[in-house]
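**Student:** Generate a structure from the sequence data that follows.
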Amino acid sequence: MNLNSGDLERLRVFFAIVQANGIANAQGVLNKDASTISRALTQLEERLQLRLCERGRQGFALTPEGRAVHARARELFMSLRGFEQTVDSVRGIGGGTLRLAIIDNIVADNQCPLVAALRDFMQPQAGRDIDYSLNVLTPQAMEKQLLDKRIDLALGVFESPHDLLEYTSLYSETDYLYAAARHPACAVGDDAPALAEVLATTRFASRSFLDDAERALLGLDIRTRVSHASNLEALLALILSGQYVGFMPTHYAQPWVESGALCRIGPARYSRRSTLKAAIHRDSTSRAIVTEFLALLCERGADTREPAECVM
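**Tutor:** Predicted coordinates for the structure are as follows:
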C-alpha cells in the first residue's frame, strides 16, 4: 500500500496511544478528545485491514498485528526524524525545530542555565527561523525519546548513561533529607542514635530514578518498602503528610523550611549531590542547532553560583 499524509497522521495517533497505554491517557498528549482519537484509530485499522488493539472495559492491549505495526511505525518515525535532522544540518543554524525536554522543577533553581540560554538563543537574527518545543519528562522517558529521535536535547539527572547518548555536566545541586515539621525525626535534632532509631521505623519516599542512590545513603536494603513519586510535587505531598521522609533539592524545599512546614534531617550525614546534565543523541553532534544551544547552556551554566565543570 502507498502511505499518504492522512495515514501518517493516523499512525502518529496510534503510536501516541501505545506510548500512553490507552486512548484516555493519550488525550493530553495529542490534545484531542477520546472520540476523535478513537475515530482515527478505527480509520487506521480499516485502512490497514488489521485489528491493532483491544480496547474496552478490560483495558488496552495490542494485538500481535498491532505490536508489529507499532514496531515498524517506530522505525518509520525515527527515519523521518533522521531525515529532518539531516536537512536541518544542511541548512545550518538558520532553521529547523529544536525539541527540548527537562525534569520537573529545575527552572526555579537559580543555577539552572536553561532560561538564560533560551533567551540568548531566541534573540532575533537575520536568516534564522526556528521552532521550539519543551516538555517535562522523567529521565527515563527523556532518554527513550532521545533514542527514538523524538527530542533533540534533554536536561536532567541521569544515573545510568546510555552508550548511544552523550552527556554534558552543567551544574550540581544538593539534596537533603526532609520531613514534615510534626514528624518525630524533626524533634530529635542532632542526636544521631535517636535519629537512627526514628528513621528505622519511618516510611521513605523517593523519585524512582534516584531510588538506588538514596537507599544506599540511608542504608536501606532492596527489601525495604519505598513509596515512589513521579515528580517533586508528588514527593512533597507525601512528605508533608507527616508519614514519610525523603530527599529533595535545596532550592525546592527551602520555601517550605522557611515557612515551618518542613525540617531538614541530619544534614551533616544525610545529603547527596546530583549532577544536572544535558543529554543528546550521538547523531546530533553534527547538528548546528543542537550544538550551539548546548554550548549556550554550558556558557550560561558557568555564570551560576555553584557551577560544575562543563564536560562535553
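**Student:** From now on I want contacts and neighbour counts done on CA atoms only, so please keep to that.
**Tutor:** OK.
**Student:** Just name whatever secondary elements the lengthiest strand in the chain is in contact with.
**Tutor:** The residue-count maximum for a strand in the chain (DSSP state E) belongs to strand 165-180. Secondary-structure packing of strand 165-180 (3 or more C-alpha pairs under 8 Å, 6 or more residues apart in numbering; DSSP states H and E): helix 232-240, strand 244-249, helix 250-258, strand 262-265, strand 271-281, helix 288-301, strand 307-311.
**Student:** Including mean neighbour count, could those go into JSON lines?
**Tutor:** Converted to JSON lines, the helices and strands packed on strand 165-180 look like this (neighbours: other C-alpha atoms under 10 Å):
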{"stretch": "helix 232-240", "mean neighbour count": "19"}
{"stretch": "strand 244-249", "mean neighbour count": "24"}
{"stretch": "helix 250-258", "mean neighbour count": "16"}
{"stretch": "strand 262-265", "mean neighbour count": "24"}
{"stretch": "strand 271-281", "mean neighbour count": "21"}
{"stretch": "helix 288-301", "mean neighbour count": "20"}
{"stretch": "strand 307-311", "mean neighbour count": "16"}
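**Student:** So for residue 77, which of those sits nearest?
**Tutor:** For the helices and strands packed on strand 165-180, distance to residue 77 was read as C-alpha to C-alpha. The smallest value, 15.5 Å, belongs to strand 271-281.
**Student:** picking that back up, using TSV, lay out the helices and strands packed on strand 165-180 together with distance to residue 180.
**Tutor:** Formatted as TSV, these follow (distance: least, C-alpha to C-alpha, whole Å):
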stretch	distance to residue 180
helix 232-240	5
strand 244-249	8
helix 250-258	9
strand 262-265	5
strand 271-281	17
helix 288-301	32
strand 307-311	30
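**Student:** These: which one's closest to residue 85?
**Tutor:** helix 288-301 (9.5 Å).
**Student:** and the angle for the closest one with strand 165-180?
**Tutor:** Helix 288-301 runs at 40 degrees relative to strand 165-180, counting by axes from the mean of the first three to the mean of the last three C-alpha atoms, to 10 degrees.
**Student:** Run the chain-centre distance for helix 288-301.
**Tutor:** Relative to its parent chain, helix 288-301 has a centroid offset of 19 Å by C-alpha atoms, centre = their mean, to the nearest Å.
**Student:** one more, for comparison:
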Amino acid sequence: MRNKSSTKSGRPREVWIRLVYTPEQENLLLQFLTFDGFNGRMQISGSDIHLLTVFDCVVRNNGFSAAQPELGLSQPTISNHITALEERLGVKLCQRGRRGFLLTDKGHIVHEVAQSLMGALEEQSGLLSALKGSFIGRLSVAVVDSSATDTNLRLPEAIKAMAIQAPHVSLNIEIKQPQDILSGIAAGTYQIGIGSFDNKISGLRYEDLYTESHSLYCGSTHSILPDVGIRDISETIYEYPWVHRGYWNRQRQRQIRSHEHDRVVGDIEAQIIMVLSGQYLGLLPDHAAQVHISSGRLTSLPPASDNFSCPMQLVTRNSPQPKIVELFRELVKSQYEL
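**Tutor:** Down below sits the predicted model:
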C-alpha cells in the first residue's frame, strides 16, 4: 500500500507499507484486484479502506438500516458509500430492495478480502504500536546446568516480571558451561549469563547474586560408608577416586589431591551420575544433591576442607547495552534486593 507525504523541500515523497498475508488471503486479494474491467493492479487507498469498512459493517448487520447504529451514519449515506465502492471496483456487490439485502458472488469475495485486509492492518498496527515506548526484540540468556533445583536462583521470578513488562520480547534460555557462557557473551551470542565462573575473562561485568554451597558426597553403595562415623575420614577420602568438573580452574584442582583413577566430566549432571554409581566421590551443589539424598541414593560425607561456596553471578558485557538487556538485568538483580 502506498501513501504520499512531503519532504522538507515540499516535494511529494512516496512511502510504502508492506502488508503480509497468508496464502488464502493472497488468493482472495488476487481475485479482488483482477475483476473484469480492471487494467492492471488496483492501488488501495485510505478511502478504499473506509468504504470496505462500511461494506463489512453492512454485511455483518445484514442490511443498511441495521448497520446505522454501529456506523453512526444515515441510511442514504451508507447507500452512497456502497455505490461508491461498487463504482470503484466496477462490480455489483449486493442486491437491495423489496427482497432485502443479498450479496452477489463477487460481493462475497470482496467481503472476505475486506475482512482479511482489515485483520492484517490491525495486526500490523499492533506491532507498530509495540515499537512506541515498549520493549521489543530478542534476548538470549545462558545459565549453568543443574540450577533449576536451586531455590536461591530467582530467575523464574525475573522471567515472569519480564513477560509482564515486555511481552513482545522473545526470551531464549540456554544451558551452557561457564566458559561457553563467558565467551558467548563476549562474542554477542548471549546478552546475559548466570553462573559461577572460576576463569573470568576481561571486558565483562560480573555482579554477585547469591552464594551456592558445595559439599562432598558419595553414592549409597560406596565402600567408604562403613568408616563414616567410626573414625576420622578426612585423610581416607583421598584414597578413593573422585570425579571432577573440567571447567574448574587450576587453583581449585590443585587443592584436591589427585588419584590415578580420578575422572573429569563437563557438567554437574554427569558428575552426579558418576557419584551415584558408588565408585567416585564428588563435590556437588547441595541443592542438586538434595533430591538424591531424600531418595537414599546419595550420602553427604562429614565436612571436609575441600567443601566450598562459590558466588553465583550475573554477567553482561561491560559496555552500554540495549534497553531490553538492561531491563532484564535490573529485574534479576531486584529479586535479591527485596
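**Student:** Hmm, residue 301 of structure 1 is touching residue 113, no?
**Tutor:** Yes. In terms of C-alpha atoms under 8 Å, residue 301 of structure 1 counts as a neighbour of residue 113; the distance is 5.0 Å.
**Student:** just the strands in the stretch 101-250 of structure 2 please.
**Tutor:** 102-103, 137-143, 169-175, 192-195, 204-219, 243-245 (DSSP state E, counting those that start in this stretch).
**Student:** mean per-residue distance, the third one to structure 1?
**Tutor:** Between strand 169-175 of structure 2 and its aligned stretch in structure 1, the superposed structures give an average distance of 1.1 Å (mean C-alpha distance after the TM-score superposition for structure 1).
**Student:** what angle separates that strand from helix 323-334?
**Tutor:** Here strand 169-175 of structure 2 points in a direction 60 degrees away from that of helix 323-334 (the same axes, to 10 degrees).
**Student:** got the contact list for residue 161 of structure 2?
**Tutor:** Residue 161 of structure 2 sits next to residue 331 when contact means C-alpha atoms under 8 Å, 6 or more residues apart in numbering.
**Student:** aligned partner of it in structure 1?
**Tutor:** Aligned by TM-score structural alignment, residue 161 of structure 2 pairs with residue 120 of structure 1.
**Student:** cool, residue 175 of structure 2 as well?
**Tutor:** Alignment note (TM-score structural alignment): residue 175 of structure 2 maps to residue 136 of structure 1.
**Student:** Tell me, how many residues neighbour that match?
**Tutor:** 17 (other C-alpha atoms under 10 Å).
**Student:** The residue lying closest to it once chain neighbours are set aside and residue 114 of structure 1, how far apart?
**Tutor:** Ranked by C-alpha to C-alpha, 6 or more residues apart in numbering and with sequence neighbours excluded, the top spatial neighbour of residue 136 of structure 1 is residue 102, at 5.0 Å. The spacing between residue 102 of structure 1 and residue 114 of structure 1, counted by C-alpha to C-alpha, to the nearest Å, is 9 Å.
**Student:** just checking, residue 216 of structure 1 is part of a strand?
**Tutor:** No. Counting by DSSP: H, G, I helix; E, B strand; the rest coil, residue 216 of structure 1 is located in no strand; its state is helix.
**Student:** what's the burial count for it?
**Tutor:** Using other C-alpha under 10 Å, residue 216 of structure 1 has 11 other residues around it.
**Student:** ok, now residue 319 of structure 2?
**Tutor:** Neighbour tally, residue 319 of structure 2, other C-alpha under 10 Å: 9.
**Student:** Same check on residue 194 of structure 2?
**Tutor:** Residues lying near residue 194 of structure 2 (other C-alpha under 10 Å) number 27.
**Student:** Surely it and residue 313 touch.
**Tutor:** Yes. Between residue 194 of structure 2 and residue 313 there is a contact at 5.6 Å, judged by C-alpha under 8 Å.
**Student:** so where's the longest helix in structure 2?
**Tutor:** helix 105-131 (DSSP state H).
**Student:** distance of residue 70 of structure 1 from residue 165 of structure 1?
**Tutor:** From residue 70 of structure 1 to residue 165 of structure 1 the distance is 23 Å (C-alpha to C-alpha).
**Student:** if you count what's nearby, which of those two comes out ahead?
**Tutor:** More crowded of residue 70 of structure 1 and residue 165, by other C-alpha under 10 Å: residue 70, with 20 against 15.
**Student:** what's the matching residue for that one over in structure 2?
**Tutor:** Aligned partner of residue 70 of structure 1 by TM-score structural alignment: none.
**Student:** With residue 151 of structure 1 instead?
**Tutor:** Checking TM-score structural alignment: residue 151 of structure 1 goes with residue 190.
**Student:** again, but for residue 178 of structure 1
**Tutor:** So, by TM-score structural alignment, residue 178 of structure 1 is matched to residue 217.
**Student:** Help me confirm that that match comes into contact with residue 281.
**Tutor:** Yes. Residue 217 of structure 2 is within contact range of residue 281, at 5.8 Å (criterion: C-alpha under 8 Å).
**Student:** who touches residue 190 of structure 1 in this structure?
**Tutor:** Going by C-alpha under 8 Å, 6+ apart, residue 190 of structure 1 touches residue 266.
**Student:** hmm, try it at 10 Å
**Tutor:** 265-268 (C-alpha atoms under 10 Å, 6 or more residues apart in numbering).
**Student:** Quick check: the gap between residue 169 of structure 1 and residue 108 of structure 1.
**Tutor:** Residue 169 of structure 1 is 19 Å from residue 108 of structure 1, by C-alpha to C-alpha.
**Student:** which one of the two has more residues nearby?
**Tutor:** When neighbours are counted by other C-alpha under 10 Å, residue 169 of structure 1 and residue 108 differ, and residue 169 comes out ahead with 21 against 11.
**Student:** Just give the nearest non-adjacent residue to the equivalent of that one over in structure 2, would you?
**Tutor:** Matched to structure 2 by TM-score structural alignment, residue 169 of structure 1 sits across from residue 208. In space, and not counting its chain neighbours, residue 208 of structure 2 is closest to residue 313: 4.4 Å by C-alpha to C-alpha, 6+ apart.
**Student:** before we move on, what about residue 264 of structure 1?
**Tutor:** residue 178 (4.7 Å).
**Student:** And for that neighbour, the neighbour number?
**Tutor:** 28.
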